[in-house]
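> sequence unknown, structure follows:
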């Protein structure tokens, strides 16, 4: 399980962008988003660096 704090994720639209960017890297990943805490938990077999890169490219770099 990977946990990310994403300061730029402030609304549901942001959360959907985060979700889509992670699904592009690993379509089978399980994602739990908490917009109020700006946290995302991802269960994925992908390397953490690949997930961070996808989030950063989408404009939501983890803190």
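Looks like it came in fine. Not measured: the values here are computed from a predicted model. Residues are numbered from 1 along each chain as shown.

> C-alpha only now, for contacts and for neighbours.
Will do.

> sketch out the strands for this structure, chain order is fine.
Listed in chain order, the strands of the chain (DSSP state E) span residues 2-5, 30-34, 39-43.

> in CSV: these, plus mean neighbour count.
Compiled in CSV, the strands of the chain are given as follows (neighbours: other Cα atoms under 10 Å):
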stretch, mean neighbour count
strand 2-5, 16
strand 30-34, 16
strand 39-43, 17
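
> okay, now the one to match up with it:
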């Protein structure tokens, strides 16, 4: 499971776009987002780099949160 901070995700449409970008590369991925904290939690068999690349290409650059980051 990965947790990403997506600074540009600020509405339901953004979250939908983020979810679609991830599910394009892994249709089975489970994606949950919190608009208040702008954190997306992803359960996927794809690697971190591929997920980050998909988000970047969709216009939502993100960074992986460590286990200690909120």
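Yep, it's here. Note that the structure is a prediction, hence the values are computed from the model and not measured.

> out of the strands of structure 1, which comes closest to residue 57 of structure 1?
Using Cα to Cα as the criterion, the shortest distance between residue 57 of structure 1 and those is 14.9 Å, found for strand 2-5.

> compared with structure 2, how much does the closest one deviate?
Relative to structure 2, and after both are superposed, strand 2-5 of structure 1 has an average distance of 0.3 Å to its aligned residues, where the measure is mean Cα distance after the TM-score superposition for structure 1.

> residue 2 of structure 2 contacts residue 43, doesn't it?
Yes: assessed by Cα atoms under 8 Å, residue 2 of structure 2 is found in contact with residue 43 at 6.4 Å.
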